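# Show me how the following folds:
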Amino acid sequence: MNRKLLRSVREYKRESFLTPVLVCLEVLMEVLIPLLMANIIDVGIANGDMGYIIRTGVLLVVMAMLALVFGAKAGQMGAIASSGYAKNLRHDIFYKIQDFSFGNIDHFSTSSLVTRMTTDITNVQMAYMFTIRLLARAPIMIILSLIMTLTISVKIAVIMLITVPILGGALIAIAKMAHPHFVQVFDEYDVLNNTVQENVNAARVVKAYVRADHEVEKFGRVSTLVFKLFTKAEKIVAWNSPIMQFTVYAVVIIMVLIGGESIITGTMQTGELTSVIVYALQILMSLMMVTFVFTMIMIAEASTDRITEVLDEVPEMEDAADAVREVPNGDIDFEHVNFSYAGEGGNLSLKDVDLHIKSGQIVGIIGGTGSAKSTLVQLIPRLYDVTGGSVKVGGVDVRNYSLEALRDQVSMVLQKNVLFTGSIYENIRWGDENASDEEVQRVCRLAQADGFIQEFPAGYDTMIVEGGNNVSGGQKQRLCIARALLKKPKILILDDSTSAVDTRTDALIRQAFREEIPDTTKIIIAQRISSVEDADMIIVMDNGKINGIGTSEELLKTNDIYREVYESQVKGGAVDE
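Below is the predicted model of the structure:
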C-alpha cells in the first residue's frame, strides 16, 4: 500500500492496529480447535471416557465462541478502519482540488476526478480492509497449522511445505497476469463516466437534434470495451478456483493414503488424521485468501497510482508567507502581458498586452470569437498566471496577493453560468453567506432579477435544481450577476453575462451599475455594441492583441473592427438575442 496514501489513516490507526491483533487471536482459537477434536476422538471416544468428552467439549465450545467474538470484533474494527481511511482519502483529494488553479484542473477531466474519488477510492478501501484482516490472518494460519501438522506427522508436513510455495506461486502469477487488464479497465471507466456526464448535461441538445441513438451507440461502445477488459481479467482470475480445488483434493488424497498407512502401523491415530486434514484445509484456504488479497492489491495498485497523481499535483498558485491581504482599490494594470495556456514556449493567447484601467471606470471589451477576451479578464482574479509581464490590481502584482483576498474583491460572472442545488436565497448568498434577506433582495433588484423571482410561487425560497435547469438562460444570468454584486467587490467582471437578456433589461442592469456601485471597476465583455456603447473605455481585441482603445465615438473614427461591428448591428438593426 502506497505510503503517501497511508498518511490518510490518521485517527483510525487504533482500529487498524487492533484488527490484525484480534485476527491473530481468532486464528489461535481456530488452530487449537482441531487439536481438541482429535483428543475427543483419540482419548475420550477411544477410552469411553464421557467426563473427558464433556470437559473437552465445553472447552471446545468456549474456544469456538471466543473465535466468533474475536472474528466479529475484527470485522467491526476492520470496517471502521477501512471506511474511515476512505473518508479521509476523499477529504484529502477534495481539499487538494480546492487549491488547484484552472491550469491544474486542466490536467484532469471532470469525469476522471469523479472516478478517482469514487471507484478508485472504493478499490483502495477494499484492499486496505482485506490487507489488515485477511493478509494478517493467512500467514499466521499457515505457520501455526504447519507447526501443528509437524507435531503430528512429519511426512504430511513436508508435503504441505512443498505444496504451499508451488500453489502460492501459481496463484500469484495468475494475479499478476490479470493486473494489466484491471489497469486498462479504470482508464476506460474515465471515458465511460465522461460519456455519461456529457449525455446528461447536454440532454436538451441530444433530444433537440434527435441524437439519442448516436449517444446510445457511443455509450454502448465504451461499455462493451469495459465489459471485454473485465472479462479478460476475470477469465484469468477464474483459474484460481480450479487450481485451488485440484490441489486441495490431491493433497487430501495423499494425506489419507499416508495417514491410513500410519493408522494401520499404529504411528497415527484416527483423530490425529482428522485434525491434520483440517489443518491442511486451513493452510490451503489461507493461500486462497492470500491470492484473493493479492488480486485486490493488484486492482488497487492501479487506483492508488491515479489517486497519488492527484495528491502529487503541485498547485500552480500558492500564497506566499507575506502575501498582501487587502486590495486598496479597483485600479487594473496590464504591463506587457504575454500568456499561453501551455506555459513557457507554448503558443501565445495574449501578446504584449499593455492596458491601464482606473478604479470605478466602466470598461467594455469586444472582439471576434477566439480573440482572447475571456483569457484577458481571467488573469485579473488570477485564475491563470501570466507567462510574461505582470497584472496589477490596486498597484500590487496579483501574484503577491493572498488568493482569497484578491478573489474576494474581484467578482467574476463567467460565460458558463452555474447555479447550485438549493433555494434562490442560498444561491445568491454564495456572494456573502451572512447577508440578510433584504441585502439579497436589493442585489436582485439591481440585477433585474427581483421581478421574475417574485412571480415564482415560493419567491426567494424557490428551489433551484442541479445546474439551474428550472430557470431560463436570462434568469440564470441575472441570478449570477446578483450573486457577484452581493460580494461588494472592487472589481466586477461580466464575461458575456447579459447575452441572454433583452436590450432593455441589459440597459437597466448597466444603469444600476453606474448609479449604485460607482466606485467599483466594471468590465463588460459583450458581443452587442449596445452593451458597451456608453462605457468609459472600450477595448477591441483581435487575435490576442489590443487592436484599439477609446470611447465609442473615438473608435468609430479610428478602428475598422469596431466600426464594422457597429455598422452591422446598429445601422443594420441588431436583433435582440
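
# Please count neighbours and contacts with C-alpha atoms only from this point.
Fine.

# and stretch 81-95, which residues are buried?
81-90, 92-94 (16 or more other Cα atoms under 10 Å).

# Same question for stretch 137-157.
137-142, 144-146, 148-150, 152-153, 156-157.

# how many other residues sit next to the residue nearest to residue 471 when sequence neighbours are not counted?
Distances taken as Cα to Cα, 6 or more residues apart in numbering place residue 464 nearest to residue 471, at 7.7 Å, with adjacent residues excluded. Using other Cα atoms under 10 Å, residue 464 has 19 neighbouring residues.

# Same question for residue 173.
Neighbours around residue 173, by other Cα under 10 Å: 13.

# likewise residue 466?
Count around residue 466 with other Cα under 10 Å applied: 12.

# can you pull the buried residues of the helix or strand residue 33 falls within?
In this structure, residue 33 sits in helix 13-39 according to DSSP states H and E. Buried residues in helix 13-39, counting neighbours by 16+ other Cα under 10 Å, are found at 13, 15-16, 18-39.

# three-state assignment of residue 504?
helix (DSSP: H, G, I helix; E, B strand; the rest coil).

# Apologies, that question was intended for residue 108.
On the basis of three-state DSSP, residue 108 is classed as coil.

# Isn't residue 132 up against residue 13?
No - at 11.3 Å, residue 132 and residue 13 do not qualify as touching, with contact defined as Cα atoms under 8 Å.

# Secondary structure and distance to residue 538 for the buried residues of stretch 81-95 - can I get that in CSV?
Formatted as CSV, the buried residues of stretch 81-95 follow (DSSP: H, G, I helix; E, B strand; the rest coil; distance: Cα to Cα, whole Å):
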residue, secondary structure, distance to residue 538
81, helix, 60
82, helix, 58
83, helix, 56
84, helix, 55
85, helix, 54
86, helix, 52
87, helix, 50
88, helix, 50
89, helix, 48
90, helix, 46
92, helix, 44
93, helix, 42
94, helix, 40
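
# Run a quick neighbour tally on residue 235.
12.

# Which secondary structure elements does the helix or strand hosting it sit against?
Taking DSSP H and E as the criterion, residue 235 maps to helix 212-237. The contact analysis (3 or more Cα pairs under 8 Å, 6 or more residues apart in numbering; DSSP states H and E) places helix 212-237 against helix 154-201.

# want to put them side by side, so please do this one too:
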Amino acid sequence: MIKKLVSNIGEYKKYAILTPFVMIGEVLMEILIPFVMASMIDKGILGDGGVSYIAKMGGLMVVMAMISMMFGALGAKFGSMAGMGFAKNLRKKLFDKVQDFSFANVDKFSTPSLVTRLTTDITNTQNAFMMLIRMAARAPIMLIGATVMAITINVKLSSVFLVVIPILAIALGLIISKAHPRVVAMLGLYDKLNSDVQENLVGIRVVKAFVREKQEIKKFEESADALRKAQLFAEKIIILNGPVMQFCMYICMVAILWFGGNMVMDGSFEIGQLSSFINYISQILMSLMMLSMIFIMIIVSRASVLRIIEVLDEDIDIKDSATEKNLQVKDGSIEFRQVGFSYARDKENLTLADVNFKIQSGETIGIIGGTGSSKTTLVQLIPRLYDVLEGEVLVGGENVKQYSLETLRNEVAMVLQKNVLFSGTIRDNLKWGKEDATEEEVIEACKAAQAHDFIMSFPDGYDTDLGQGGVNVSGGQKQRLCIARALLKQPKIIILDDSTSAVDTATDQKIRQAFREKLKDTTTIIIAQRISSVSDADKVLVLDDGKINAFATPDELMQNNDIYREVYESQQKGA
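The predicted model follows:
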C-alpha cells in the first residue's frame, strides 16, 4: 500500500527528500539555542563574563534563530511543493484508473463516492504526507537531541519525563483504536451528502417542476446534520490528544520546577542550567506531541488511503486483450453466437440468454421490445462496454475481444439512451466524434442529423456555448447533436439507442432518410419505441425478457409476430 502511494511522488521526489534534511537543520538550531542561553545566564549574567560575553552569546543566539527560521521556511516550501505534487500525481493516477473502468466497474462505485475519493480523500492523504515528511524527521531528532542534552545537564531530574511517556503512549493507543472506525463512517456520510447534491443539481428542473424544493432542502439538511454528528463523534476522540498531552506537559513542568528549584536553592544546580533544562523538557514534550499528531493524522488519513487504494486495486472488468495490435475492423457485420449475459456475472440469473443472430454489413436493423427486455444491454455488448458471460460477439468476422478497445470503439459509434453534452461550444462537442474534422465535415454531419438549421438560428452558430450539460438546447436538439457527433466518427457501425424519441416524426423520417443516403456501407442499429422508426429497416429484432422472440423483415413480423403486430396496432389507433 505504502509503495503504491510513494510511487506517486514522481518528479517531486527531490523536494520530498530535501524537506526532512532542512527540518533537521531547523531542529539542531533549536536544540543548541537553550544551551547557549544557559551559558549566557550562568557566565555572562551571574558569572564574571560581563557585557561583552552577554553580547557575544546573544548575537550567536540571534544568528542561530535566523538560521533556524531559514531552515523552517525552506522546509515549509519544499514540503508544500512535494505534498501538492504528490496529490496532483495521485489524483491523476486515480482519474486515469477511473477512465479505464468498464461500465461494470463504474457500477460498483457510485459517482459521488468517486468524487469524494478524488477530492476529500486525496486532500486528507496530501495533508498526512506533508506532515509526515516535515514532522517525521523533526520530531524524533528533537526528541533524541533534547533528551541527550537534558540528561547531560542533569540525569536525576531527567527521570521525571520518563514517567510521563508510558501515560502518553497508552492514551495515544486508545485514541487511535477508537478513531479509525469513526473516520470511516464519517467518509461514508461524505459520499451520501455528495450523492444528494449531485442528484439535486442534475435533476434541478424536475425538482422545480414538481415544486420539491422544500423536500430537497430537508433531505440535504438531514444528510448535512448526519455528517456533522459523525464529524463530532470522530473529533470527540481525536481532540482528546491535545488535552492529554497538555496535562502531562504541565504536570512534568510543575515537577521539574519543584525539584529543580530545590536543587537551585541548595546550590547543586544553577539557574541557567534549570532554564535550559526546562526548555529541553518543553522540546521533548513538544516532540512527543508532534509524534502523537502524526499518528492521529495517519489514522485519520488511513481511511482515505484505503478508499483510494480500493479504486487503484480494482480489477478492470474489461481489459485490452487484443491478440493482434494492428487488427482492424474490416466491415460492419455483427454476429451473436449463443450469447448469455448477467450484470451480476451469475449464470443462474441471466439478463440475456441464448442470443443468436447475424447482421450483414451495411444493413439497417431495428430493435423493439418492452421495457426491461434488455435492448440497451444487447447493443452495449457490441463495443464491449460489457463483456459476455457466455458465447461470443463477432464484429467484422472477428471476436470483439481480438480487437484493441480503441480500434473497436472507434468503429462503433453509439448514441446512448441518455444524451450527454459537455461544457463548451457546439463545435467542441461535435468534434468529440472526430477531433480533426473539417468545417465541411461538421456541417455535413449536422445536416444529416437535421441539426444544422437550428444551430444556425443561434447568434453564434457553431460557436454557441452550450453551458453545463447542454442546458441551452432542448431535448430534441440535444439528441440531434449527439447523432451528428456520432456521424462525424464515420464508423462502420452506428447504434441509436432510442435516440430520436424527443424529435417529431417528420424529423425522425428525415434523419432515417439521410442515413439511407449517406450511410449505405454503415451498419445501422436503431432501438426505438415507435414502429415508424424501424418500419423501413431491413430487419427488426424483437426482444422479450432477454430472449429473441423474432428476427425478420417488418412485413414478415406483421404477418407472423404477435408482439410486433400488437405494438403496431396500438400505435396506429391514434393515427
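
# Among the buried residues of stretch 81-95 of structure 1, which one sits closest to residue 182 of structure 1?
Within the buried residues of stretch 81-95 of structure 1, distances to residue 182 of structure 1 taken as Cα to Cα reach their minimum at residue 86, with 20.2 Å.

# Next, the contact list for the closest one, please.
By Cα atoms under 8 Å, 6 or more residues apart in numbering, the contact set of residue 86 of structure 1 is 121-122, 124-125.

# so which of those residues is the most crowded?
residue 124 (27 neighbours).

# quick one: what helix or strand has that residue in it?
helix 121-152.

# what's the average distance of that helix to structure 2?
When structure 2 is overlaid, helix 121-152 of structure 1 sits 0.8 Å from its aligned residues on average, using mean Cα distance after the TM-score superposition for structure 1.

# In structure 2, which residue range corresponds to that helix?
Aligned by TM-score structural alignment, helix 121-152 of structure 1 corresponds to residues 122-153 of structure 2.

# Now do the buried residues in the helix or strand hosting residue 257 of structure 1.
Element membership of residue 257 of structure 1 [criterion: DSSP H and E] is helix 240-265. Across helix 240-265 of structure 1, burial judged by 16+ other Cα under 10 Å covers 240, 244, 247-248, 251-252, 255-256, 258-260, 262-263.

# on that earlier part again, would you mind giving the contacts of residue 86 of structure 1 as a markdown table with distance to residue 540 of structure 1 added?
Shown next, in a markdown table, are those (distance: Cα to Cα, whole Å):
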| residue | distance to residue 540 of structure 1 |
| --- | --- |
| 121 | 48 |
| 122 | 51 |
| 124 | 52 |
| 125 | 54 |
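
# Relative to residue 400 of structure 1, which of those residues is nearest.
The closest of the contacts of residue 86 of structure 1, once distances to residue 400 of structure 1 are taken by Cα to Cα, is residue 121, at 36.2 Å.

# Would you mind confirming that the closest one is in contact with residue 91?
No - between residue 121 of structure 1 and residue 91 there is no contact under Cα under 8 Å: 11.1 Å.

# Pull up the overlap in contacts between the two.
With Cα under 8 Å, 6+ apart, residue 121 of structure 1 and residue 91 have no common neighbours.

# and residue 457 of structure 1, how many neighbours?
So residue 457 of structure 1, with other Cα under 10 Å, has 9 neighbours.

# Quickly note the distance from the residue mapped onto it from structure 2 to residue 537 of structure 2.
In structure 2, the residue matched to residue 457 of structure 1 (TM-score structural alignment) is residue 459. From residue 459 of structure 2 over to residue 537 of structure 2 the distance is 38 Å, taken as Cα to Cα, to the nearest Å.

# cool, and residue 48 of structure 2?
For residue 48 of structure 2 relative to residue 537 of structure 2 (Cα to Cα), the value is 110 Å.

# Same drill for the two, tell me which one is more crowded.
The neighbour comparison of residue 48 of structure 2 against residue 537 (other Cα under 10 Å) goes to residue 537, with 21 against 10.

# my read: the more buried one touches residue 362, true?
No - Residue 537 of structure 2 is beyond contact range of residue 362, at 11.2 Å (criterion: Cα under 8 Å).

# Give me the mean distance between the helix holding residue 33 of structure 1 and structure 2.
Mean deviation for helix 13-39 of structure 1: 0.8 Å (mean Cα distance after the TM-score superposition for structure 1).

# tell me, that helix lands on which residues of structure 2?
Following TM-score structural alignment, the aligned partner range for helix 13-39 of structure 1 in structure 2 is 13-39.

# At which residues are the helices of the stretch 251-400 of structure 2 located?
271-312, 375-380 (DSSP state H, counting those that start in this stretch).

# want to try a markdown table for those helices, with distance to residue 498 of structure 2 and mean neighbour count as columns?
Shown next, in a markdown table, are the helices of the stretch 251-400 of structure 2 (distance: least, Cα to Cα, whole Å; neighbours: other Cα atoms under 10 Å):
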| stretch | distance to residue 498 of structure 2 | mean neighbour count |
| --- | --- | --- |
| helix 271-312 | 33 | 21 |
| helix 375-380 | 9 | 20 |
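
# Could I get the contacting residues of the spatially most central residue of structure 1?
Centroid-nearest residue in structure 1: residue 117, 3.1 Å away (criterion: Cα atoms, centre = their mean). Applying Cα under 8 Å, 6+ apart, one finds that residue 117 of structure 1 lies in contact with 90, 93, 307.

# ok, the counterpart of residue 424 of structure 1 in structure 2 - contacts?
Using TM-score structural alignment, the partner of residue 424 of structure 1 in structure 2 is residue 426. Going by Cα under 8 Å, 6+ apart, residue 426 of structure 2 touches 462-466.

# Residue 40 of structure 1 now?
Counting by Cα under 8 Å, 6+ apart, residue 40 of structure 1 has contacts 52-53, 56-57, 271.

# now these as a markdown table including distance to residue 542 of structure 1?
As requested, the contacts of residue 40 of structure 1 are arranged in a markdown table below (distance: Cα to Cα, whole Å):
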| residue | distance to residue 542 of structure 1 |
| --- | --- |
| 52 | 99 |
| 53 | 97 |
| 56 | 93 |
| 57 | 91 |
| 271 | 92 |
